[in-house]
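Peer 1: no sequence for this one, just the structure:
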């Protein structure tokens, strides 16, 4: 295209020239005109006819490239932009803008050619050398990248891109120690902004591996401590501070940074969600609940906060609250299967087994049968004292888990299965399963006590029963149930006086009156021929819970006057 034709286009796209900041072909009062957003090299313009002509054509080429862009002709536009940059390599604004476009279009070799020529110009700035270093890295020209980055740092020690390129080049060249020296040099710069410091910490994280290198972690921590969050107003920087503290293994500082971010921008829902999860992970249930309530306030139709609030309430043993929250979560998202099982757990914890069974039936109707649906149903039937159905459901859960989730078949599960066998009077099976439990977890005090008490109650294996119960008591010396078992096995062994001491201790440590304890106490007093005390103990048992067997013992035992009760 003739130059005159090209120049004729300039007036049509004058606005494009101001966008890129191309220098005027003529001279201002000082011989310089600064492109918007870019520094000049600091030298006088060359006003030789050839230089002026090249700059004029560069303007025109850029304008033509802009026209191609307007018509979505990207390749033609880039060709004109590149031509413009070659014609005027001393125009840093033009070179940087054009090479950025070329890099985005993956024409890295062309960007490299233009930058190589641009850095030869007198007074070429640090940013040009840093850009060249970056391009050299991408092209695998590691040594050239190192050389260019060093010059960038020398010309502007506060330019982050120079350190980044140099450190990355060393790291790619398997010179990690040299890369860390570059980061150390960067960390010594004063008067840099928060962005510089945050980028530095990020590179420490990438190159240094602070998770495994304590020295690097300490260096990164010192740099991040220089970022004064009280002065930050940029939300992206505040979020990066929080994320970097979290990456450095300091969640409390991350939490503080996120709270600072929320003080300025309270509507950032994702930040609140992160804080809620963070508080949940650290078992700070109070603060977790605060954030979850705020999430509900901001988005009342989101089921997730209700679900997590239910989990918090369940952990805090606020079972009614947990039930309410899980019900709301299911109402808002009836397809979220875990909510049904957590609701059932809350209902079981609140001693509402019928409600739990109804919830589990909902889940079974909507989803495939699962370990959870069968296991929790087994626990619900156990609470209802329907031990046959409890055993049936637990065996179904075992079958499902054996092919889909064997990790669920742990000592807790088998303890429940063993108890169901015992309750259905299948004592040999109960013993087999409970021994399996103790093989899996020898210090499981509940299983030690349960098997020992089962034998003591039936008057079998009394020596081994006593050993198991002694182990349980040693693990939980104030557990009233275990103390009762100890008294009972001694009673069965004929050591009645010793049994009395243990039984009185069991009653002392019981959180609430227990009919079984007073029934056993009555039996022990009767064996010691202290009949009035026996009658008093049995009467207390009946006051707590009606029982025909205890009522008969009371009726058959004479009063203090020697008369049988009416």
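Peer 2: Looks like it arrived, so ask away. Predicted model, so just to flag it, every value in this text is computed and none were measured.

Peer 1: CA atoms for contacts and neighbours, from now on please.
Peer 2: Will do.

Peer 1: what's the first helix or strand after the lengthiest helix in the chain?
Peer 2: When the chain is parsed with DSSP state H, its longest helix is helix 49-70. With elements assigned by DSSP states H and E, the helix or strand that comes after helix 49-70 is helix 74-87.

Peer 1: and the angle from that following helix to helix 49-70?
Peer 2: 160 degrees (axes from the mean of the first three to the mean of the last three CA atoms, to 10 degrees).

Peer 1: how big is the angle separating the next helix or strand after helix 74-87 from helix 49-70?
Peer 2: Per DSSP H and E, the first helix or strand lying C-terminal to helix 74-87 is helix 92-104. Angle, helix 92-104 to helix 49-70, by the same axes, to 10 degrees: 40 degrees.

Peer 1: how far off centre is helix 92-104?
Peer 2: 40 Å (CA atoms, centre = their mean, to the nearest Å).

Peer 1: buried sites along stretch 506-522?
Peer 2: 506-507, 510, 514-522 (16 or more other CA atoms under 10 Å).

Peer 1: check stretch 528-537 too.
Peer 2: 531-537.

Peer 1: and for stretch 441-453?
Peer 2: 444-453.

Peer 1: repeat that for stretch 464-479.
Peer 2: Neighbour-count burial for stretch 464-479 [16+ other CA under 10 Å]: 465-473, 479.

Peer 1: would you check which pair of the buried residues of stretch 506-522 lies furthest apart?
Peer 2: Greatest spatial distance in the buried residues of stretch 506-522: 510 and 522, 16.5 Å, computed using CA to CA.

Peer 1: returning to what we had before: which pair of the buried residues of stretch 528-537 spans the longest distance?
Peer 2: 531 and 537 (9.7 Å).

Peer 1: another one to put next to it:
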């Protein structure tokens, strides 16, 4: 799990636009309207040339939203055949390709999106997260940090730029700059839940400024009270503070909302600290089921054999 609560690829897949909340029927109606207007030539305020690629784009979003990814790909391709300089279409096409695990092709589309809209934030951030998800070394996405730094110069008042920079610098183990960027994001947007939780959890992980961390995490929870990742952050804070009973109850709530390897491990750590070896073993084993690539956790479970 990332500090935001999800793995990098999950984070990408959750970054869908408000349009995606429309019902399937609404999508079809929108597409039909554009098609009819284009065929009749009655486009009035709409540009006829633009309406056809837009129609294919709308249908691509519809198919992507409904899980019909092969059909979505065909619509994206047709939209871009008619207008290959549409940066947003390249970006959304990349997100659909990521869902299909066509990562190399997705990267190509993201680079096209950047080419046609150099000031955009999302393509750089998604590229960085893809490199991270693929296990590339930190040097592989330093260039994307630089790209986001450029974006922050072009648009210094955009909190998302600073949030993404903070997240990436955290992955580069540069907590000083990471914290600076996250603070900038929060100043620009005081109710920015992701940034509040990220900074709070960073403090908890580094066992510093725990009182400030508690304030930050609780502010995030005011915005999104049912977020399992944020509740996990609070439970882990209680553990660091030695408030084990509160930690256990909070982490049990978190894992019920979001069964995640990190949260199960946290709950296991709390139970172990409370000398509840049986439940600690169970929690750690559940964590290992969700993410088998945890050598340190395997050692903890192995050490329980003598207890």
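Peer 2: Arrived safely, thanks for sending. All of these numbers come straight from a predicted model, not from anything done at the bench.

Peer 1: run a quick neighbour tally on the counterpart of residue 90 of structure 2 in structure 1.
Peer 2: Per TM-score structural alignment, the equivalent position to residue 90 of structure 2 in structure 1 is residue 340. Other residues lying near residue 340 of structure 1 total 25 when counted by other CA atoms under 10 Å.

Peer 1: is residue 340 of structure 1 in a helix, a strand, or coil?
Peer 2: helix (DSSP: H, G, I helix; E, B strand; the rest coil).

Peer 1: verify the contact between it and residue 357 for me.
Peer 2: No - in terms of CA atoms under 8 Å, residue 340 of structure 1 does not count as a neighbour of residue 357; the distance is 10.7 Å.

Peer 1: now for the residue in structure 2 sticking out farthest from the centre: which residues touch it?
Peer 2: Note on structure 2: the largest C-alpha distance from the chain mean falls to residue 40, namely 42.4 Å (CA atoms, centre = their mean). Shown in contact with residue 40 of structure 2 (CA atoms under 8 Å, 6 or more residues apart in numbering): no residues.

Peer 1: tell me who's in contact with the residue lying closest to residue 195 of structure 1 once chain neighbours are set aside.
Peer 2: In this structure, residue 195 of structure 1 finds its nearest non-sequential neighbour in residue 237, 7.1 Å apart by CA to CA, 6 or more residues apart in numbering. Applying CA under 8 Å, 6+ apart to residue 237 of structure 1 gives the contacts 194-195, 198.

Peer 1: report the buried members of the residues you listed.
Peer 2: Neighbour counting by 16+ other CA under 10 Å classes 194, 198 among the contacts of residue 237 of structure 1 as buried.

Peer 1: can you redo the contacts of residue 237 of structure 1 as JSON lines with secondary structure and distance to residue 116 of structure 1?
Peer 2: Below are the contacts of residue 237 of structure 1 laid out as JSON lines (DSSP: H, G, I helix; E, B strand; the rest coil; distance: CA to CA, whole Å):
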{"residue": "194", "secondary structure": "helix", "distance to residue 116 of structure 1": "31"}
{"residue": "195", "secondary structure": "helix", "distance to residue 116 of structure 1": "28"}
{"residue": "198", "secondary structure": "helix", "distance to residue 116 of structure 1": "30"}
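
Peer 1: which of the contacts of residue 237 of structure 1 sits closest to residue 460 of structure 1?
Peer 2: residue 198 (70.8 Å).

Peer 1: hang on, the closest one packs against residue 221?
Peer 2: No - at 10.8 Å, residue 198 of structure 1 does not count as touching residue 221 under the criterion of CA under 8 Å.

Peer 1: now do the shared contacts for those two.
Peer 2: Common neighbours of residue 198 of structure 1 and residue 221 (CA under 8 Å, 6+ apart) do not exist.

Peer 1: now the helices for the stretch 401-550 of structure 1?
Peer 2: Assigned by DSSP state H, counting those that start in this stretch, the helices in the stretch 401-550 of structure 1 fall at 411-423, 427-440, 445-458, 462-475, 480-492, 496-509, 515-527, 531-544, 548-556.

Peer 1: how about these in JSON lines, adding distance to residue 251 of structure 1?
Peer 2: Formatted as JSON lines, the helices of the stretch 401-550 of structure 1 follow (distance: least, CA to CA, whole Å):
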{"stretch": "helix 411-423", "distance to residue 251 of structure 1": "33"}
{"stretch": "helix 427-440", "distance to residue 251 of structure 1": "35"}
{"stretch": "helix 445-458", "distance to residue 251 of structure 1": "35"}
{"stretch": "helix 462-475", "distance to residue 251 of structure 1": "35"}
{"stretch": "helix 480-492", "distance to residue 251 of structure 1": "40"}
{"stretch": "helix 496-509", "distance to residue 251 of structure 1": "40"}
{"stretch": "helix 515-527", "distance to residue 251 of structure 1": "48"}
{"stretch": "helix 531-544", "distance to residue 251 of structure 1": "50"}
{"stretch": "helix 548-556", "distance to residue 251 of structure 1": "58"}
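
Peer 1: excluding its backbone neighbours, what's nearest residue 99 of structure 2?
Peer 2: Nearest residue to residue 99 of structure 2, sequence neighbours excluded (CA to CA, 6+ apart): residue 13, at 7.1 Å.

Peer 1: re the thing from before, a markdown table please, covering the buried residues of stretch 506-522 of structure 1 and showing distance to residue 400 of structure 1.
Peer 2: Putting these into a markdown table (distance: CA to CA, whole Å) gives the following:
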| residue | distance to residue 400 of structure 1 |
| --- | --- |
| 506 | 40 |
| 507 | 42 |
| 510 | 38 |
| 514 | 37 |
| 515 | 38 |
| 516 | 36 |
| 517 | 39 |
| 518 | 42 |
| 519 | 41 |
| 520 | 41 |
| 521 | 44 |
| 522 | 45 |
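
Peer 1: residues contacting the aligned residue in structure 1 for residue 275 of structure 2?
Peer 2: Taking TM-score structural alignment, the alignment pairs residue 275 of structure 2 with residue 529 from structure 1. Contact partners of residue 529 of structure 1, counting by CA under 8 Å, 6+ apart, are absent.

Peer 1: over to residue 506 of structure 1?
Peer 2: 478-484, 517 are the contacts of residue 506 of structure 1 under CA under 8 Å, 6+ apart.

Peer 1: ok, these vs residue 368 of structure 1, which is closest?
Peer 2: After measuring the contacts of residue 506 of structure 1 against residue 368 of structure 1 - CA to CA - the closest member comes out as residue 481, at 38.6 Å.

Peer 1: what is the neighbour count of the equivalent of the closest one over in structure 2?
Peer 2: When structure 2 is aligned by TM-score structural alignment, the residue opposite residue 481 of structure 1 is residue 229. Per other CA under 10 Å, the neighbour tally for residue 229 of structure 2 reads 29.
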